[in-house]
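Peer 1: got a sequence here, can you build the structure:
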Amino acid sequence: MSHLFPTYNRWELELVSGKGTVVKDGEGRTYLDFISGIAVCNLGHSPEVVKEAVKEQLEKVWHVSNLFPITAQEEVGGLLTEHTDLEAVFFCNSGAEANEAAIKLAKKHTGKTKILTFKQSFHGRTFATMSATGQEKVHSGFGPLAPSFDYLPYNDESALEGIKGDEIAAIMVEIIQGEGGVIPGTTAFLKAVEAKCREWGALLIVDEVQTGIGRTGRPFAYQHHDLNPDIVTAAKGLGSGFPVGAMIGKEALTASFSPGTHGSTFGGNPLAMAAAKATLETIFVPSFLQEVEDKGAYFMKELKDKLSAHNVSIRGNGLMIGIGLESEAGGIITDLRENGLLTLPAGPKVIRLLPPLTVSREEIDQAVAKVEEALGKATAVV
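Peer 2: The predicted structure is shown next:
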C-alpha cells in the first residue's frame, strides 16, 4: 500500500539519474527526455553551472525568511525586469502561486471583481487558479468555483466584443495554451486582448509559466507578438528544477502590494535564488536564445517533413511543440517510452515535446525518427 494520495497516474518507471537530455531508470535503461520535468529542466538535467551555484549557497545559508533582505532576490529580480521591461518582482514557489499573486494584485489594484480567461486554458490547481482554468475536467467535483472568472473562446477576437468592461480587473492569457493542446495564440488575437485591456482599464496578465525562460527562443513568448503586459508570471524553467516562481509587474502596481497584502514563507529563499540566477544568466544570453530558436525551427521542419505521410498537425514555437493526432495519443506515447523517448500528452489527442533547451540536433534527429517509427506502427495496426 502506498503512503501517498493517488493524485497522479504515475508511469511504471523511476528515473534515478540524468545528464543533459539523457535520463536513466532504476533498471539501467536510458531515455531521451523530451519532457524536461514538464518544461522545467531547460538547461537539461544536472547542469554544472546551476549545481555549482547551489553548492556554493549551501555552504552559506539555506533559509532566513522574508523578514530579512536577500541580496540574491534583487539580483534575480533585476535579470527578470531587464528582460521584460517591467519593474517589480514577487517571488514564490510555483506557477500556481505566481498566478494566484497576479489574480490578487489585479483585483486589489483595479478595485474590480471579474477576470477573463479562456476555454482550454490552464493556470494552476489552487482554488483561485483552478477557477481561472477553462477546463471542466479540472473543475469537476469541487463544488462552486470562485465566482470571479468568465471563459471566452481562445483565438477568437470577436468573443471580446460586446463585453462591458466596468467590472473587468484583468484578462489572463497564455501565449501558447500548453495543457490545452499546444495551441499558439495568433498575434491578431493577442493584440485584440491587449487593446481591450487598455479600453477597459483592465490589466493584461500573461501566464508564461510554461512558455517563459527561453522555451520559445525569447526570454518570454509574448515578445514574439510585441505585447506590453502589466503582469507576467513565470515558474517551471526559472530554477532548473528548484521550486521557484515569480510574478513580474509594472512599477505602478507596487503600491497595491504593500507590506502585509501578500507573502510567502519560502518564496525567494537563498537556495532557489542561487539556482534561478545561474539559470537566467545562462539562458538570457542572445546567442543561447538564438540557438533555441534555430533548433526549434529545425525540429519543426524535420517533424513536418518526416511525418508528412501521416495525418497529423505540427504546431508550437521554439522547443514547445505539439503533434496533433486524429486518434488518442496515449498508446503512441507509451510506445515511444518503451522505445526510449519520453513525451507527454496535451489533451487526449496531442503528443507534447518539451526537450531541454540544450538538446542537440543529433538528439532531435533521434527523437524525430522514433516518432516516425511509432506513428508508422500505429498506422500499420489500424
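Peer 1: all contacts plus neighbour counts: C-alpha atoms, from now on.
Peer 2: OK.
Peer 1: I38 and L357, how far apart?
Peer 2: Separation of I38 from L357 (C-alpha to C-alpha, to the nearest Å) stands at 12 Å.
Peer 1: also G95?
Peer 2: To L357, G95 is 19 Å away according to C-alpha to C-alpha.
Peer 1: out of the two, which sits in the busier spot?
Peer 2: Set G95 next to L357 and count neighbours by other C-alpha atoms under 10 Å: L357 wins out with 31 against 26.
Peer 1: what residue is smack in the middle of the protein?
Peer 2: Q210 (0.8 Å; C-alpha atoms, centre = their mean).
Peer 1: any idea which element it lies in?
Peer 2: Q210 belongs to no helix or strand when assigned by DSSP states H and E.
Peer 1: so it touches V232, yeah?
Peer 2: No - contact between Q210 and V232 fails when scored by C-alpha atoms under 8 Å: they sit 11.8 Å apart.
Peer 1: going along the chain, name the helices of the stretch 101-250 of the chain.
Peer 2: Using DSSP state H, counting those that start in this stretch, the helices of the stretch 101-250 of the chain run over residues 127-132, 136-139, 187-200.
Peer 1: another for comparison:
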Amino acid sequence: MAIIKDLGELYLAQNYKRFPVAFVRGKGSRLWDEEGREYLDFCAGIAVCTLGHAPEPVVSAIKEQAEKLLHVSNLYWTEPQARLAEILVENSFGERVFFCNSGAEAVEAALKLARRWSYLNHGPGKTQMVALENSFHGRTYGALSATGQPVYWEGFEPLVPDFVHVPPNDREALREAVNESTCAVILEPVLGEGGVIPLSREFLLEARSLCDRYQALLIFDEIQTGIGRTGHLFAYEHYGIVPDIMCLAKGLAGGLPLGAILAKEKVMSALTPGSHASTFGGNPVACAAAVAVMKIVLSEGFLEEVRLKGQALRKRLSALAEEFPDKVSGVRGLGLLLGLEVRIPAGDVVQALFERRVLATAPKTEVIRFSPPLTVAYREIDAVYEILREILKS
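Peer 2: Alright, predicted model coming up:
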C-alpha cells in the first residue's frame, strides 16, 4: 500500500479524503488490498458495482468487445450502443436514449434538454428549474446548481441562474415554487448523498401534477437508484409515477463509466443534430458491459432476490435500532440502498467498520449508507450486522 499511496500523494490532486488502503483485486462483494488483506464491500464503488467485482459475464463482454472495437465516435453506429438502447427502452417508459459518460453529464444533458424543449415549445423565458434542498446531482455547473447543498457551492459561485430549491417532501413549498416560468422539476426518488431520504408518493404525485398543470418536465435523477438498486429496475416503478426524463449512470455498466438519459419521443426530439453531443458517450466497450449487466438484472428472479436481500438487510439494521436506541434511531431507504440513522457520529462508525475491513459510507454526519452489490450473499449481510453490533456495544 505504501508505494501506491506514496505515488498518489505525490502526483494526484488532493481533492479526496481517501482511506489509507490501496485495492488491487476484487471478486463478488470482496476486495483485496496490496498486502493481501480481504475487505467486505458494502459500498460497491458508491452503488456502481451492480454485480460485484469482476463478474464473469461482464468481464467476458468487455474482453470480447475490446478485441473488436474500442471507439469510433458518435458519427457512426455501433452494435453495443444500439443493443443497449433497445434494452433500456423496452424495459422503461422511455422511447429514446442519449448516452454520455457519468451521472453529472446525464444531469447536464437532462437540464439542457428540458430548457431546449421548453424554448422550442413555449418560447423564451420559461427557464426556471425547481430542485430539492439537500439533493445532490453532480459537480459540473448545471448539476451543481441543481444540487441543494450550499457546502458544495463554496468558491464556485455564481452558479447557473434560475434554480429554486424547496425542502424534500414539502408539498406546499413545491406548489409555491412551481409556476408558469418553470420548465422542469428535478428530483431524486431517494436522496442518496442527502442522507438516503426516500421521497413520499404524495410528494411525487404533487410534482407530476404541477408539471402537467404548468407544462413543465418532470426529471427523475435515478443515477443512484436505477438498475435494480431499489429492488425494481427503476425506482419510479415503486411509486407508479412516470417522469418525462430519467437520468442513469453509476450501476449501468457495472463499473465502467457510462451515463444515459431516457425520454419520450416528443421530449427527446428537442435534441436535434448539433444541439448536444458527447465524444465518448455510448462507448462500445462500456455499452457491451452494460448489455451484460442488464441481461443479468432482468433475468428471472433477480430483482425479486434483490428485494428479499433488501428486506434482510433492513431487518438486521432495524434490530440494531431496537437493541441500541441510544445510538441508533432508525433505518430508511429502499431495496439495497439503506441508511442507518445514528445518534453518534456516523464517520466514527464508518471508520470502525473500516478497521474491521468492512466498507460503508457516511453521506451525512447522522447517516451510514449501505449500498452493497446486488449479488451480496445473505451470510455477508449477517456478517456486517454482527460487526456493527460489536462496534455499537463498544
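Peer 1: care to give me the TM-score?
Peer 2: TM-score for the superposed chains, counting by TM-score structural alignment, normalised by the length of structure 1: 0.97, backed by 377 aligned residues with a C-alpha RMSD of 1.0 Å.
Peer 1: quick one: map P57 of structure 2 onto structure 1.
Peer 2: Residue-level alignment of P57 of structure 2 against structure 1, with TM-score structural alignment as criterion, gives V49.
Peer 1: circling back: tell me the spacing between the residue nearest to the centre of structure 1 and A276 of structure 1.
Peer 2: Computed as C-alpha to C-alpha, the Q210 of structure 1 to A276 of structure 1 distance reads 15 Å.
Peer 1: likewise Y298 of structure 1?
Peer 2: Separation of Y298 of structure 1 from A276 of structure 1 (C-alpha to C-alpha) stands at 28 Å.
Peer 1: counting neighbours, go ahead and name the busier of these two.
Peer 2: More neighbours surround A276 than the other of Y298 of structure 1 and A276, with 32 against 17 (other C-alpha under 10 Å).
Peer 1: distance from the chain centre to the helix or strand harbouring that one, please.
Peer 2: Here A276 of structure 1, judged by DSSP H and E, is contained in helix 270-283. On the basis of C-alpha atoms, centre = their mean, to the nearest Å, helix 270-283 of structure 1 sits 17 Å off its chain's mean C-alpha point.
Peer 1: could you list the residues in contact with that helix?
Peer 2: Outside of helix 270-283 of structure 1, the residues that reach it under the criterion C-alpha atoms under 8 Å, 6 or more residues apart in numbering are 43, 49-51, 53-54, 57-58, 61-63, 70, 72-73, 75-76, 79, 213-214, 219, 238-240, 242-244, 288-289.
Peer 1: buried residues, it. List them.
Peer 2: By neighbour count with 16 or more other C-alpha atoms under 10 Å, helix 270-283 of structure 1 contains the buried residues P270, L271, A272, M273, A274, A275, A276, K277, A278, T279, L280, I283.
Peer 1: next one: the lengthiest helix in structure 2 to chain centre, how far?
Peer 2: Longest helix in structure 2, counting residues (DSSP state H): helix 302-323. Relative to the centre of its chain, helix 302-323 of structure 2 is centred 20 Å away, using C-alpha atoms, centre = their mean.
Peer 1: just checking, what packs against it?
Peer 2: Packing contacts for helix 302-323 of structure 2, counted by 3 or more C-alpha pairs under 8 Å, 6 or more residues apart in numbering; DSSP states H and E, involve strand 328-334, strand 337-342, helix 378-393.
Peer 1: redo that, cut-off 7 Å
Peer 2: Using 3 or more C-alpha pairs under 7 Å, 6 or more residues apart in numbering; DSSP states H and E, the elements in contact with helix 302-323 of structure 2 are strand 328-334, helix 378-393.
Peer 1: ok, average deviation of that helix from structure 1?
Peer 2: On superposition with structure 1, the mean distance recorded for helix 302-323 of structure 2 (mean C-alpha distance after the TM-score superposition for structure 1) is 1.1 Å.
Peer 1: how many other residues sit next to S327 of structure 1?
Peer 2: Quick note: S327 of structure 1 (other C-alpha under 10 Å) scores 12 neighbours.
Peer 1: the counterpart of it in structure 2 and L392 of structure 2, how far apart?
Peer 2: S327 of structure 1 maps onto I344 in structure 2, with residues paired by TM-score structural alignment. If you measure I344 of structure 2 against L392 of structure 2 using C-alpha to C-alpha, the figure is 10 Å.
Peer 1: same check, this time on A321 of structure 2
Peer 2: Distance, A321 of structure 2 to L392 of structure 2, using C-alpha to C-alpha: 10 Å.
Peer 1: which of those two has more neighbours?
Peer 2: A321 (19 against 16).
Peer 1: please list all residues in contact with the nearest residue to the more buried one once chain neighbours are set aside.
Peer 2: Excluding the flanking residues, the one nearest A321 of structure 2 by C-alpha to C-alpha, 6 or more residues apart in numbering is V328, at 4.8 Å. For V328 of structure 2, the contacting residues are L320, A321, E341, V342, R343, by C-alpha atoms under 7 Å, 6 or more residues apart in numbering.
Peer 1: cool, and F324 of structure 2?
Peer 2: By C-alpha under 7 Å, 6+ apart, F324 of structure 2 lies in contact with nothing.
Peer 1: which position in structure 1 pairs with it?
Peer 2: Per TM-score structural alignment, F324 of structure 2 is aligned with H310.
Peer 1: go on, C247 of structure 2?
Peer 2: So, by TM-score structural alignment, C247 of structure 2 is matched to T233.
Peer 1: just to revisit the earlier point, so which of the helices and strands packed on helix 302-323 of structure 2 is the most surrounded?
Peer 2: Ranked by mean neighbour count, these are led by strand 328-334 with a mean of 21 (mean count of other C-alpha atoms under 10 Å).
Peer 1: on that earlier part again, any idea how far the match of F324 of structure 2 is from S360 of structure 1?
Peer 2: From H310 of structure 1 across to S360 of structure 1, the span is 25 Å (C-alpha to C-alpha).
Peer 1: right, I'll leave it there.
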